[in-house]
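A.B. asks: this one's structure only:
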């Protein structure tokens, strides 16, 4: 592990994922943590874990971020003490607006609702999300067809406390407090990388991550294929019943 992103969701994490991959890092973002480490994270979130668990989970991965990593960034840093820590931040008022908008985007995404309710991968994804949200933010999501509860006072308080704590406990030479609007220069200087010739990526603007990745990400494609299989099976059963009667 070379880089640990300690920031909350909606602080530019998807842009950082794209930027780090451009710089040559292997990155586990939210869906990769679910895809490859769901069992491990469910155990950590419900029973606990230790450095041996985190080493096994992330040995060979260059960087990780988003949920539920931002909750356990310190334990990861104890496991990989040579890793650098990046704390992406943004104005608190803009952050909470963006966070609430992301929740609405997910709530209103009808296809994801059906995936999370009717497919095996989707149901597990929903359960996994409920587990980390309850552990990190204290507000369970209930089911795929319920609106996401957003306790603005609680989220603001935890966001503020989290950022303050990270800046207090990480050695200055290992920490970059970063805003994605600052682009490549401070990030590359901190990571000792050459600045790419390409423009700095800006991903998930407006909370469109799921819509943008529906046809490309393996996790979402698996949900799609499971839904197609389920609908095909239902169609066969209905046809068979009609034939019989």
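C.D. replies: The structure has been received and is ready for your questions. On a predicted model such as this, the values are computed, not experimentally measured, just so you know.
A.B. asks: use CA for all of it now, contacts and neighbours both
C.D. replies: Noted.
A.B. asks: helix, strand or coil for residue 129?
C.D. replies: Secondary structure of residue 129, reduced to three states by DSSP: H, G, I helix; E, B strand; the rest coil: helix.
A.B. asks: Next one for the comparison:
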């Protein structure tokens, strides 16, 4: 079976992978993304995958998730992941963090930042974002008519939620255990000298010290992407894509109707 990832060329990295942020989503990863960019890193986060949807990044990640967690197709290797990530020297967030073993094997010299938060507050944030968005009644509909963005994005979010809840989104115990298992797994694989346990409330000092960087002078540590903002952003993306699809449909329909009209006119001459 042919794979989408095999259509991407293999090429040398312009710069080595330096930072793997392996904490779960909703642990301050967007704030940390902004911070890392201020420190000069090129960061691959779920937001980047979404912005690269025209390049089929979302479809590529769904292929990788299907292979690893559903047994559909050939499992992605570290080299496969690097085809998607090669222009970045830091990674964060879903879907990357579902490939901890592959990333650590592929990038053995990268430093690891493990973003964390209290498990109860994480579960609330998870439900106030992931599950609230997936609960929109019209989401499956727009996913069915938008193969570029909402189709694969909806599929990825659904896959992630099912992985973390053992296919039962109401199972708080499974969600809590997935959180604990993920952190225990990362800690079991990464030597302490290569690992920074981090909360975004810690600010610049421990992060910059660990990475060997100087903190931006006079700048507060970024604070972005709280639950309400995340949901508002998804509303915006929903209506923006709906407008784009509708506009394309109207233009296509208009061209088709014009062609039919010209055809009838010619037939009548």
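C.D. replies: Cool, the structure landed. Keep in mind that what you see is a predicted model, and the values were worked out from it rather than measured.
A.B. asks: contacting residues for the residue most central in space within the first structure?
C.D. replies: The first structure has residue 30 as the residue nearest its centroid, 2.6 Å off, counting by C-alpha atoms, centre = their mean. Residue 30 of the first structure sits next to 65-68 when contact means C-alpha atoms under 8 Å, 6 or more residues apart in numbering.
A.B. asks: which position in the second structure aligns with it?
C.D. replies: Under the alignment (TM-score structural alignment), residue 30 of the first structure pairs with residue 46 in the second structure.
A.B. asks: now residue 59 of the first structure
C.D. replies: Checking TM-score structural alignment: residue 59 of the first structure goes with residue 86.
A.B. asks: measure that match to residue 30 of the second structure for me?
C.D. replies: In this view, residue 86 of the second structure and residue 30 of the second structure are 20 Å apart by C-alpha to C-alpha, to the nearest Å.
A.B. asks: Over to residue 63 of the second structure?
C.D. replies: 24 Å.
A.B. asks: Kindly report the same for residue 104 of the second structure.
C.D. replies: Distance from residue 104 of the second structure to residue 30 of the second structure, by C-alpha to C-alpha: 21 Å.
A.B. asks: When those two are compared, which one has more neighbours?
C.D. replies: More neighbours surround residue 30 than the other of residue 104 of the second structure and residue 30, with 22 against 19 (other C-alpha atoms under 10 Å).
A.B. asks: how far apart are the helix or strand hosting that one and its match in the first structure?
C.D. replies: Using DSSP states H and E, residue 30 of the second structure maps to helix 29-38. Its matched residues in the first structure lie on average 1.1 Å from helix 29-38 of the second structure after superposition (mean C-alpha distance after the TM-score superposition for the first structure).
A.B. asks: Contacts for the helix or strand that that helix is followed by next, please.
C.D. replies: Where DSSP H and E defines the elements, the next helix or strand beyond helix 29-38 of the second structure is strand 43-44. Outside strand 43-44 of the second structure, the residues that touch it by C-alpha under 8 Å, 6+ apart are 33, 36-37, 85, 88-92.
A.B. asks: Kindly write the PyMOL command that selects the buried subset of those residues.
C.D. replies: This is how PyMOL selects the buried members of those, with burial counted by 16 or more other C-alpha atoms under 10 Å:
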select buried, resi 33+36+85+88+89+90+91+92
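A.B. asks: Out of the contacts of strand 43-44 of the second structure, flag the one nearest to residue 24 of the second structure.
C.D. replies: Among these, residue 92 lies closest to residue 24 of the second structure (C-alpha to C-alpha), at 8.6 Å.
A.B. asks: And the helices in the stretch 101-250 of the second structure?
C.D. replies: For the stretch 101-250 of the second structure, applying DSSP state H, counting those that start in this stretch gives helices covering 119-126, 132-134, 139-145, 150-165, 172-189, 204-211, 227-268.
A.B. asks: which helices and strands sit right next to the longest one?
C.D. replies: Counting contacts by 3 or more C-alpha pairs under 8 Å, 6 or more residues apart in numbering; DSSP states H and E, helix 227-268 of the second structure packs against helix 132-134.
A.B. asks: can we see that at 10 Å?
C.D. replies: With contacts taken as 3 or more C-alpha pairs under 10 Å, 6 or more residues apart in numbering; DSSP states H and E, helix 227-268 of the second structure sits against helix 119-126, helix 132-134, helix 139-145, helix 150-165.
A.B. asks: who wins for proximity to residue 194 of the second structure among the ones you listed?
C.D. replies: For those, the distance to residue 194 of the second structure is smallest for helix 119-126, at 23.7 Å, taking C-alpha to C-alpha.
A.B. asks: now the closest one: which residue numbers in the first structure?
C.D. replies: Residues 92-99 of the first structure are where helix 119-126 of the second structure lands when matched by TM-score structural alignment.
A.B. asks: Give me the mean deviation of the matching stretch from the second structure.
C.D. replies: Taken over the aligned residues, the distance from stretch 92-99 of the first structure to the second structure averages 1.0 Å (mean C-alpha distance after the TM-score superposition for the first structure).
A.B. asks: So for that stretch, what gets flagged as buried?
C.D. replies: 95-96, 98-99.
A.B. asks: Distance to residue 135 of the first structure for these - can I get that in JSON lines?
C.D. replies: Shown next, in JSON lines, are the buried residues of stretch 92-99 of the first structure (distance: C-alpha to C-alpha, whole Å):
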{"residue": "95", "distance to residue 135 of the first structure": "20"}
{"residue": "96", "distance to residue 135 of the first structure": "19"}
{"residue": "98", "distance to residue 135 of the first structure": "21"}
{"residue": "99", "distance to residue 135 of the first structure": "17"}
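A.B. asks: With respect to residue 193 of the first structure, which of those is nearest?
C.D. replies: residue 95 (28.3 Å).
A.B. asks: I'd like the distance between that closest one and residue 176 of the first structure.
C.D. replies: Distance from residue 95 of the first structure to residue 176 of the first structure, by C-alpha to C-alpha: 19 Å.
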